[in-house]
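K.L.:
fold the following.
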Amino acid sequence: MSPWAPLSERVFRTLWIASLAGNVGTWMQTVGAQWLVVGEPGAATWVSLVQTATMVPVLLLALPSGALADVVDRRLLLLGVQTALFGVGGVLTVLTVLGLVSPPVLLLFTFLLGVGQALTLPTWQAVIPEVVPREQLPAASALGAVNTNLARSAGPAVAGLLVAHTGSATVFALNAVSYGVFALALLFWKRPPRRMKAEHFASAVRAGGRYVRYSPVVLRILARVVLFVVPGAVVWGLLPLVAHQELHLGASGYGILLAALGVGAIAGALLMPRIRRRLSPNRLIALAGVAYGGALVVTALVPDELAVTAVLVVAGLAWMTLVSRMNATLQLFLPTWVRARGFGIYQVVFAGSQALGALLWGQVASLWGLDEAFLLAAAALLAGTVTILWWPVHEQDGADRSPAIFWAEPHIMLEPHLDEGPILVTAVYRVEPAKSAAFIEAMEAVRGSRQRTGASRWGLFQDGEEPGKYVEVYQVPTWEEHLRQHEGRMTGSDERAEERALALTDGPPEVTHLLPAHNND
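P.N.:
You can find the predicted model right below:
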């Protein structure tokens, strides 16, 4: 399949181009903001805080915004956020022109723009599977990386020239315009109406957290992101200081360094289909870690503009291939009902790692120097890469994540309210002694299914008086949560897991639903 195939889909193509405009604006904004404080006393701290102020809102809000995107209309949410960002960017531009932007004021507006990004990122990731076929999702994910890194190449280079000749206000204004472009593109997308009733916000947040907690594949992906991004953030947090203090470059030179990262990332995105065929996720993680760590060492020890530019191309390629692979794996694994929340948690971990890393390496640079910060980050990155021997990523390309409604509708005499709970569900199975070990093992997969889709507690028990009798017991917070298990949270993989367990039993289970007892007197 061509890596450009998703662009044949009109809606994806339109939104992709609009997203490119927004990403270019964001990178221009970053260059303008960082260069505005690079000459301030304590520049290492201020520069790293710009990166932190951008990432902290994502850390705080990505999960709630993911839940919001699963609850409300995603198109309207994106449209409202882009309109608000257009206003915030416009105010920052005016204040900059008037000379009223001190470092604290800049951090405040950077934080507000970061809030908009926190609301946008998981929503946009959840939209992609709506506008491209499932078989094109890996290519669409790679195109998302191409988008980001085209922006990373063009945005900083253009911003560097504009900052050098016209000042930061110009790039702030163009960033505001980019939000308006994205908003206009969203006006032309006619999203199909929601089929299911929306969940309550608070329960949606809890359900998203519960799903990730009981998904080993997702947890491994998040662990790899932390181990790579925390040390890798030294580049994004301290590259302005490398340009200014080590290489003695101006804003244009800094833009070229960022463009080198983008060029490498674009090359990686174009090579991604070939890399995906030839390298397992774990080999890719190892190679990316070694390449990126080596680039950090060269940046620290070889203060030469050409050498640093060359290794930043390698670093950009390594960063993009790892992040894109983890992103695509997550896209394929998450089912529709929890996709935005899953990506919200992914963004929390990703942004938190970047924010923590930027702040950490900024303090290390202030205390011990830039070179020491890059060398320590390289050591930490290589140490994290070695852990792939014990914590590999288990990719499940063959898993069926499509919705599957295979449970019979519950028939009970009482009619509980949707918010009534907790609900206790029991299922009695009868298993021949020779099959008991296989049945218990098969029920472990069923356990994961129950907990990902709503169960807060789960247990499997054997009857002491009847050895062939097993009782599954699980608790769901509310009756509505249990109905959602019946009506759309289960996937084809969940159905296969349950079928494997039932194939070992003598007939279907006897299921009962226990409700909270009420005194009706």
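K.L.:
could you use CA atoms for every contact and neighbour count after this?
P.N.:
Noted.
K.L.:
what separates the helix or strand hosting residue 181 from the chain centre, distance-wise?
P.N.:
Counting by DSSP states H and E, the element that carries residue 181 is helix 168-187. Distance of helix 168-187 from the chain centroid (Cα atoms, centre = their mean, to the nearest Å) equals 23 Å.
K.L.:
the structure of the following sequence is requested for comparison with the preceding one:
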Amino acid sequence: MSGPSAWAPLRHRPFRALWLATVVANLAVWMQNIGAAWMMTELAASPLMVALVQTAMALPAFVLGMPSGVIADLMDKRRLLLITQGLALLSMILLCIPALVGNLGPVALLAYTFALGSASALSMSAWLACTIEHAPPGQTAAAIALGTVSPNIARVLGPALAGAIIARVGTPLLFVLVCACMASVIALLTRLGTTAPISRLPGERFFPAIVSGLRYVRHSPSLCRDLGKVAIFSTAGSALWALLPLIARERLGLAADGYGILLGCLGAGAVVAALRLPDMYRRHPLQRIVFAGGIAFAAVTLLSGVVTSLTLLGVLYVVGGMAWMAVNTTLMTVIQTSTALWVKARVGSIYLMLIMGGMAMGGVLWGLIAARLGVASALITAGLVIAAGTFLSLQKALHLGREEDFGPPTLTLRTQSVLDITPGKGRVCIEVSYHVAEPQRDEFILLAHAVGRIRRRNGACDWHLQRDLGHPGHYTERFIVDSWLTYRRQQERSTAADALQEERLQRFLAVPDQLARHYLIEQKTS
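P.N.:
All right, here's what the predicted structure looks like:
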């Protein structure tokens, strides 16, 4: 089966501009991470303090992940990116000042890194959603793969540049270069057009939007399984990333540039894997790709606690980078291509929240284990945990979603009320009547429950299918939404895939559609 090349989306000018901005932004973040981690080894050589640098950068993504997705779904994403990149630049300027005058302590370094991580966390969902929105038609999987290439290009170049700069002019001047990169990202973003969400209905409020995002995931069993795999792999796999500075300094006796080379090898492997993934998706089952990647990364992590040769570790880390990318990019592509457009940034934020939260908590966990047992023992333990998690979490097959699952809504509102109902009038109950012949009973019940999950994830707060005891073969579907406006949103959120399921269910309607439906609104006391 043929498909677009891995580089095809870059022929599309808006996507190319956005992709370049992500490369520079990720380059800045990686150089800051390298500089902060290396400076911490000079300020406080405790394994826990070094591992906390990763936690300070990753923890905000866990805390702010869901709010960032809601904001990205509800406002102009370009404006959100400009605001967050401005905050990141301000955080770096405040870090540069004490670093340049030699008055930066370990706690202050963690605090400024946390501030930068917070600004980055607020923008991560917007970057992800923009990547998909600017992808040319039919090239979403390639666009997502390229979106994962950009941070890994930064992972290759960032450590190498950071290590060279630290070795020659010191960490403070590296931070100055990071400020310049962030300023250039802002300049690039000013060239993009707006990406405000398009809807005929009033926008959701902040906290109800959080609830609707969580409800969407809760009633999407495949998404729950895939997000669980992300959490397991990122928490266990964080050991290598968190302890890599100590591998370089303590086990190999390397300076900052050597640490950069090791990270660059991981990044190089990730870039190679990302460019090959679109073709691999057409040739191999996704579950096989994720399984092979998980086992390979487990082996690399375990061997990092045994091998002390820089050359051999460099080769292993190229393989490790490929494995890390194969697992995370495949899971992210499955998740994003199985998510409706209206909630894509929120689901993306949950994905990022889990992976960054896993990295943050894993950084603390593996730092404590390394402080107690030693770096080598911690890495060997982590490798065994990754392998076990890979075997236990891959019991269900993985599939890419169809293009219409993330396209614009296609189901037209069929329901008109004779009343002029205001949005806050009260809860609405919708009843739909069906007549089912006995041979079709099992097929109907399975299909009705599938539609029920769609109704609940798109806005229904309650759903039931009931059988009429007095009339065999007569069934009534009842679902409740918080308001008439919520019901209209539920209709607007339906994708082509959702509409297909509902059309199959309509074959069992007792009477024509409009007559089979009843709309009941909550009656409150005056």
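K.L.:
neighbours of the alignment partner in the first structure of residue 25 of the second structure, just the number please.
P.N.:
Per TM-score structural alignment, the equivalent position to residue 25 of the second structure in the first structure is residue 22. Per other Cα atoms under 10 Å, the neighbour tally for residue 22 of the first structure reads 26.
K.L.:
same question for residue 425 of the second structure.
P.N.:
Using other Cα under 10 Å, residue 425 of the second structure has 16 neighbouring residues.
K.L.:
cool, residue 66 of the first structure as well?
P.N.:
Close neighbours of residue 66 of the first structure, defined as other Cα under 10 Å, add up to 33.
K.L.:
which residues in the second structure does whichever strand or helix holds it align to?
P.N.:
Residue 66 of the first structure is part of helix 43-71, with elements assigned from DSSP H and E. The aligned range for helix 43-71 of the first structure in the second structure is 46-74, by TM-score structural alignment.
K.L.:
re the thing from before, for the match of residue 25 of the second structure, give me its contacts.
P.N.:
Residues counted as contacts of residue 22 of the first structure (Cα atoms under 8 Å, 6 or more residues apart in numbering) are 175, 178-179, 181-182.
K.L.:
for stretch 376-395 of the first structure, buried residues please.
P.N.:
Using 16 or more other Cα atoms under 10 Å as the burial criterion, the residues of stretch 376-395 of the first structure that qualify are 376-385, 392-393, 395.
K.L.:
can you tell me which of the residues you listed is nearest residue 304 of the first structure?
P.N.:
Using Cα to Cα, residue 378 is the member of those that lies nearest residue 304 of the first structure, at 18.5 Å.
K.L.:
how near is the counterpart of the closest one in the second structure to residue 233 of the second structure?
P.N.:
If you follow residue 378 of the first structure across to the second structure using TM-score structural alignment, you land on residue 383. Between residue 383 of the second structure and residue 233 of the second structure the distance, using Cα to Cα, to the nearest Å, works out to 11 Å.
K.L.:
could you do residue 492 of the second structure as well?
P.N.:
35 Å.
K.L.:
which of the two has more residues huddled nearby?
P.N.:
More crowded of residue 492 of the second structure and residue 233, by other Cα under 10 Å: residue 233, with 26 against 20.
K.L.:
aligned partner of that one in the first structure?
P.N.:
Using TM-score structural alignment as the criterion, residue 233 of the second structure maps onto residue 228 of the first structure.
K.L.:
just the angle between the helix or strand hosting that match and helix 43-71, please?
P.N.:
Assigned by DSSP H and E, residue 228 of the first structure belongs to helix 216-241. If you take axes from the mean of the first three to the mean of the last three Cα atoms, to 10 degrees, helix 216-241 of the first structure sits at 150 degrees to helix 43-71.
K.L.:
which stretch of the second structure is the helix or strand that comes right after helix 216-241 of the first structure matched to in the alignment?
P.N.:
On the C-terminal side of helix 216-241 of the first structure, the closest following helix or strand by DSSP H and E is helix 251-278. Mapped onto the second structure using TM-score structural alignment, helix 251-278 of the first structure covers residues 256-283.
K.L.:
stretch 440-449 of the first structure too?
P.N.:
Under TM-score structural alignment, the match for stretch 440-449 of the first structure is residues 445-454.
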